[in-house]
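Chemist: Fold the following and give me the result.
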Amino acid sequence: MAGSDESAQASEGTTRQAEGAAQRYLSRVDRRRQFLVGSGIALAIASLAAVALGPTTIAPGDVVRIVLAGPNVETVDATIVWNIRLPRVVGAIVIGVGLSLAGTVMQSVLNNPLGSPYTLGLSHAAMFGAAVAIVGLDGGTMAAESLGLGAFDPYVVTASAFLASMASAGIILALAKYRGASPETMILTGIAIGSLCTAATTAIQYFASQSDLASIVFWSFGDVGRMTWRTVGILTVVVVLGLGYTLRHSWTYNALDAGDETARSVGVNVDAARNRGMVLASLITALAVAFVGIVGFVGLVVPHLVRKVIGNDKAFLLPASASVGALLLVVSDTAARTALAPTVLPVGIVTSFVGAPFFIYLVVRGKEYWSQ
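Modeler: The predicted structure follows:
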C-alpha cells in the first residue's frame, strides 16, 4: 500500500509539473501575441501621424478620408498625401521590415550577435557601386547647382549599387563554401570586403569632381524620401516573399541557434540553410540600400531589442522584429523631417545616432549578452 501511495504521489507531482510547464508556455505565447498586436497598433498610429505631420499639417481624420477616397481626388491635401508623404511612409515601413528581417536571419544563421547587413559590409559595397556609377558611368548630375545639391541618375546608380551589394554577398558565400561555410569565415570575410569597399569609395571621392563628389555624398545619406510607388511595389513583393519564407523555416533557424551539431542531429542541412538565409538577407538589403542609400544599424539593433522582450523563438521573433523595425524607421523618419523643420535630415543619420552606441554596447557585452 505504501508503495502504491508513493507511486500515486509521484505521478501526481509529475502531472502538476507538466501542467505548470504548459501554463508557463501558454503565458509566454500570450505575452508574445500581445507584443505583436501592440507593436502593430503602435505602427498604425505612428504611420498616421507621419502622414499628417509636415510643413502643411493635415488632420488625421482628413488623412484617413483622403486615403479611403483613393488617389484620383484632385486637392492640395490629396496631392501631398498620395504623391509625397504616403510613398515615403510606406517605403519606410517596407524598408524597416526588410532590414530587420535581414538582420534577424543573419544573426541566426551566423549565430553571432553582431551579424547584420551593415556590419557585414553589404551597405558599403552598395556605396562603392553607387560611386562607380556616378563617376565612371556618368550617373551623377547636378539638379540644383546654385544650391550645391548633388543628384544622380536613379536607374544607373540604383542598378550599380544593387549589383555591387549582391557581388559582395556572392564573394562572402563563395569563400565560405571554400572554407567550409563557417559563421566565422562569413563574418570576417564581410568585414574585410566592407573595409575594402570603403577604401575604394574614398579613393573615388578623392579623384571625383566637385559635382560628382556632391552626388556621392548625397546618395550615401539614407533617405526614404526617394521612394516612389514603383520602387515601393518592387521592394514590397521581395520583402513579403522573404517574410513568408523565413516564417516557414522558423524552426530551422531555431535549430541553428542551438549549434551546428545539434541542428544536424535533428535533420537540418546546416550549410544549405545558412547559404539560403544569407542570400535572402543579402537580396533584401541590396534592394533597400540601392533604392534609398545607407540606413545603418536597423538590422542590428531591432532584433536584439525584440529578443529581450519576447525571447528567441523565431516564429515570434521574425514578425515582431519586422513590426518594430518598421515602427523604428517610421518614427525616425518623422523625427528627421520635423525636428529641425524646415530642414529635412536623412533618416540614415538618425538611425546611426541610435544604433552606434548600441553596437558599442554589444561589443563590450559580447557573448554575455547573446547568452541571456
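
Chemist: Only C-alpha atoms from now on, for both contacts and neighbour counts.
Modeler: OK.

Chemist: The host helix or strand of Val217 - contacts with which helices or strands?
Modeler: Per DSSP states H and E: Val217 is located in helix 210-220. Judged by 3 or more C-alpha pairs under 8 Å, 6 or more residues apart in numbering; DSSP states H and E, the packing partners of helix 210-220 are helix 122-136, strand 140-144, strand 149-152.

Chemist: tell me, what residue is most central in this structure?
Modeler: In the chain, the residue lying closest to the centroid (C-alpha atoms, centre = their mean) is Leu99, at 1.2 Å.

Chemist: if I look at that one, how far off is Leu175?
Modeler: 24 Å (C-alpha to C-alpha, to the nearest Å).

Chemist: Now do the contacts for Ala49.
Modeler: Pro60 (C-alpha atoms under 8 Å, 6 or more residues apart in numbering).

Chemist: please give me the structure for this one as well, since I'd like to look at both together:
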Amino acid sequence: MRTALLSAMLAAMALLMIYFTTVGPYQISFWDSLRAILDNDGSTEATIIWNLRLPRVVAAVLVGAAMGVAGAIMQCVLRNPLASPFTLGVSNAAAFGAAVGILLLEGGIVLGQSVTTILITNPYVVTGSAFLMALVAIGTIVLLVRVTRISPEAIVLTGVAISSVFGAGLAALQYFSNESALANIVHWQFGDLGKINWDQNLILLAVLAAAALFFFLKRWDFNAMDAGDEMASGLGVNTDMLRIASLVMASLLTAVAVSFVGVIGFIGLLAPHVIRRLIGNDHRFLIPGSMLLGSLILLVSDTVGRNVGDMLNWFFASGLPSFVIPVGIITSFIGGPLFIYILVRGYRNVDQG
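Modeler: As a prediction, this is how the structure comes out:
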C-alpha cells in the first residue's frame, strides 16, 4: 500500500513535469515537449523548454523535495509537529545571509532595474553566508531546547522571534540599498523559481542527494527517536549527535534553496503532515514521501502562480493581462491556514488531556 502510493506519486510527478513544460504563453503540445526534452535539436520549442521552462520545473522538484524532507526531519528530532524551516525562522535567517553574500560579499551583482536581474556570480559565497546564518538560527533553537526544555509552542514562538530579528536585518540591508537592488531583493524574498539556472540546479541536486542519503541511512534511528530519547538511547542511538547532524543537514538544504530561489514558506510543514496522515510515521516511507509530496506541491503551486492571469481570464472572461504571482505567495496562502489548524488542534489536545 505505502510502496504503491509512493510509486504513484513518482509517476504523477514525472508526467506533471513534462506537462508543465507545455504551459505558458507559447503553447507546446505534450508530445512535442517530450520530444524536445529527449532531443535538444535547437528548435524554437527545444530552446524555450531547455532554457526557460525545464530549469524552473526541475527547480520546483528539487526545492520542494528539499523543503519537504527538511521539515519532516526537524519535526522528528525536535519532537514538534509545528517545526519547519519557515516556522522556526531558518528560512529568514538564510535569506538574510544570502542577501549579505550578494550585496556585501560580492557574491552577486544587480544588472539593472528589472526585478529579475540579480545574478549570483559566486554561488558558494552566497550559499555559505546563508548556511552560516541558518546555523545561527537553528543553533539558538537547539540551545533553548537543551537548556530550558521549552514547550513545542514556545519553540515556534522562538522561531517567530528569530524571523523578526533576521527580517529586521534584511530590512536594514534594503533601506541602505539603491533602488534597483531594493527591487530585486524584495522580489526575491517572495520566492521565485524564474531566476534559477542549470548550474544552480546541479548544486542543489548534489546537496539534496547527500542529505537525502544521510537521512535515509538513519531512518531506523529516526523511528527510534519517535519513541523518545531514552528508548532511542537504549537501542544504541546517539540522540544528541543525530539531532545536531540532522539539523545541520536540514539547515544546509534550506540555505542552498533560499539562496537560489528566495523564501518559500510552509512546504516543510505541509508535506510531512499530509504524508503522515497517508502512510504513518515510519521514516522508511516518510522521508521519500515528504520529498515527493513537497515536489508535487511546489510544482503545482509554481505553475498556478505563473499562469494565474490566464486562468482567471479562462474562468471569468475578465480580459485581464497576463501576470505572474511568485510561488512563495501561493504556498503561504495554502500553508498559513494549515499552520493555524495544527496549532489550534494542539491546544485542544492539551486541554482534553
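
Chemist: Please name the residues that touch the residue nearest to the centre of structure 1.
Modeler: Contacts of Leu99 of structure 1 (C-alpha under 8 Å, 6+ apart): Pro117, Ile284, Thr285, Ala288, Val298, Gly299, Gly325.

Chemist: can you do 6 Å?
Modeler: Gly299 (C-alpha atoms under 6 Å, 6 or more residues apart in numbering).

Chemist: And for Asp221 of structure 2?
Modeler: No contacts exist for Asp221 of structure 2 under C-alpha under 6 Å, 6+ apart.

Chemist: which one in structure 1 is aligned with it?
Modeler: Taking TM-score structural alignment, the alignment pairs Asp221 of structure 2 with Thr252 from structure 1.

Chemist: Look up how far Ala286 of structure 1 lies from that match.
Modeler: Taking C-alpha to C-alpha, one finds Thr252 of structure 1 at 24 Å from Ala286 of structure 1.

Chemist: With Ser323 of structure 1 instead?
Modeler: 20 Å.

Chemist: ok, back up a step: right, so the helices and strands packed on helix 210-220 of structure 1: which one is the most enclosed?
Modeler: helix 122-136 (a mean of 28; mean count of other C-alpha atoms under 10 Å).

Chemist: What is it packed up against?
Modeler: helix 154-178, helix 183-207 (3 or more C-alpha pairs under 6 Å, 6 or more residues apart in numbering; DSSP states H and E).

Chemist: for those, which one sits closest to Ala272 of structure 1?
Modeler: helix 154-178 (10.2 Å; C-alpha to C-alpha).

Chemist: Which other helices and strands does that closest one contact?
Modeler: helix 122-136, helix 183-207, helix 270-292.

Chemist: For that helix, give me the average deviation versus structure 2.
Modeler: Following the fit onto structure 2, the mean deviation recorded for helix 154-178 of structure 1 is 4.3 Å by mean C-alpha distance after the TM-score superposition for structure 1.

Chemist: Return the set of buried residues in that helix.
Modeler: 154, 156-169, 172-173, 176 (16 or more other C-alpha atoms under 10 Å).

Chemist: Can I get the helices and strands packed on helix 210-220 of structure 1 in a markdown table including distance to Trp219 of structure 1?
Modeler: Putting those into a markdown table (distance: least, C-alpha to C-alpha, whole Å) gives the following:
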| stretch | distance to Trp219 of structure 1 |
| --- | --- |
| helix 122-136 | 8 |
| strand 140-144 | 10 |
| strand 149-152 | 8 |
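
Chemist: Could you check how far stretch 131-147 of structure 2 is from the centre of its chain?
Modeler: 19 Å (C-alpha atoms, centre = their mean, to the nearest Å).

Chemist: now stretch 239-253 of structure 2
Modeler: Using C-alpha atoms, centre = their mean, the offset of stretch 239-253 of structure 2 from its chain centre is 17 Å.

Chemist: what's the matching range in structure 1 for it?
Modeler: Under the criterion TM-score structural alignment, stretch 239-253 of structure 2 matches residues 270-284.

Chemist: quick revisit: deepest-packed of the helices and strands packed on helix 154-178 of structure 1, please.
Modeler: helix 122-136 (a mean of 28).

Chemist: Just list the residues touching the equivalent of Leu101 of structure 1 over in structure 2, thanks.
Modeler: Counting by TM-score structural alignment, Leu101 of structure 1 corresponds to Val69 in structure 2. By C-alpha under 6 Å, 6+ apart, the contact list for Val69 of structure 2 reads Ile287, Ser290, Met291.

Chemist: and the helix or strand hosting Val69 of structure 2, how far from structure 1 on average?
Modeler: Element membership for Val69 of structure 2 (DSSP H and E) is helix 54-77. Taken over the aligned residues, the distance from helix 54-77 of structure 2 to structure 1 averages 0.7 Å (mean C-alpha distance after the TM-score superposition for structure 1).

Chemist: and that helix, how far out from the chain's middle?
Modeler: With C-alpha atoms, centre = their mean, you get 5 Å for helix 54-77 of structure 2.
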